[in-house]
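*Asks:* Turn this into a model:
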Amino acid sequence: MRAYVDAFGLLFGAFDFAVRADGRWIWLETNPNGQWAFVDEPTRRAITTALADHLQNGIPHKDISRPANRHRNREHSR
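*Replies:* The predicted structure is shown next:
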């Protein structure tokens, strides 16, 4: 998935999958502006925080998946 969003220059992608009866996952599509309001609160908060950090601080999306780097960047900007 990381290679896909990188190839298209996306910062975020909502990947849609289906699961076959035999348990295999099938990729259907990727939405660059996917919705996440239906997910549980902790996950919704994490997604919102990561996107807000990027928009506010210009943090590259590679660092969003690494909370230690994100916090380190915040400390350097203070």
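
*Asks:* hey, let's count contacts and neighbours off CA atoms from now on
*Replies:* OK.

*Asks:* Could you look up the next helix or strand downstream of the host helix or strand of residue 52?
*Replies:* Secondary structure from DSSP states H and E places residue 52 in helix 41-57. Scanning forward in sequence from helix 41-57 by DSSP H and E, the next helix or strand is helix 61-64.

*Asks:* which parts of that following helix are buried?
*Replies:* Neighbour counts using 16 or more other CA atoms under 10 Å place 61, 64 of helix 61-64 among the buried residues.

*Asks:* Another sequence for comparison is provided below:
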Amino acid sequence: MKREGAKSQVLSTEKLHIENKTIFVDLKENEGGKFLQIAELSNDRRSTVVIPLSGLAAFMEVLQKIAGGTF
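*Replies:* Got it, this is the predicted structure:
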């Protein structure tokens, strides 16, 4: 996960355009380990969520429940 002052390297990136938003999904790595960073750009706003690789499976389970309508 990102630490103050730590430089991260982008390992993989995907860009989505959904409605009036641009969403970047990046797999990154720094000295703290690998992490997923999801950034949303909409008008003049930027929001970011960072998920450590250790939490990615649980995050994906929640997304699959929501996408499948089983939440």
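
*Asks:* Got a TM-score for the two of them?
*Replies:* Once superposed, chain against chain, the TM-score is 0.33 (TM-score structural alignment, normalised by the length of the second structure); 41 aligned residues with a CA RMSD of 3.6 Å.

*Asks:* just to revisit the earlier point, the helix holding residue 52 of the first structure packs against which elements?
*Replies:* For helix 41-57 of the first structure, the packing partners by 3 or more CA pairs under 8 Å, 6 or more residues apart in numbering; DSSP states H and E come out as helix 61-64.

*Asks:* ok so residue 65 of the second structure is a helix residue?
*Replies:* Yes - according to DSSP: H, G, I helix; E, B strand; the rest coil, residue 65 of the second structure belongs to a helix.

*Asks:* so which helix or strand takes in residue 62 of the second structure?
*Replies:* Per DSSP H and E, residue 62 of the second structure falls inside helix 56-68.

*Asks:* And that helix, how far out from the chain middle?
*Replies:* Here helix 56-68 of the second structure is found 13 Å from its chain centre; the criterion is CA atoms, centre = their mean, to the nearest Å.

*Asks:* The closest residue to residue 31 of the first structure other than its chain neighbours: neighbour count?
*Replies:* In space, and not counting its chain neighbours, residue 31 of the first structure is closest to residue 14: 5.0 Å by CA to CA, 6 or more residues apart in numbering. Close neighbours of residue 14 of the first structure, defined as other CA atoms under 10 Å, add up to 15.
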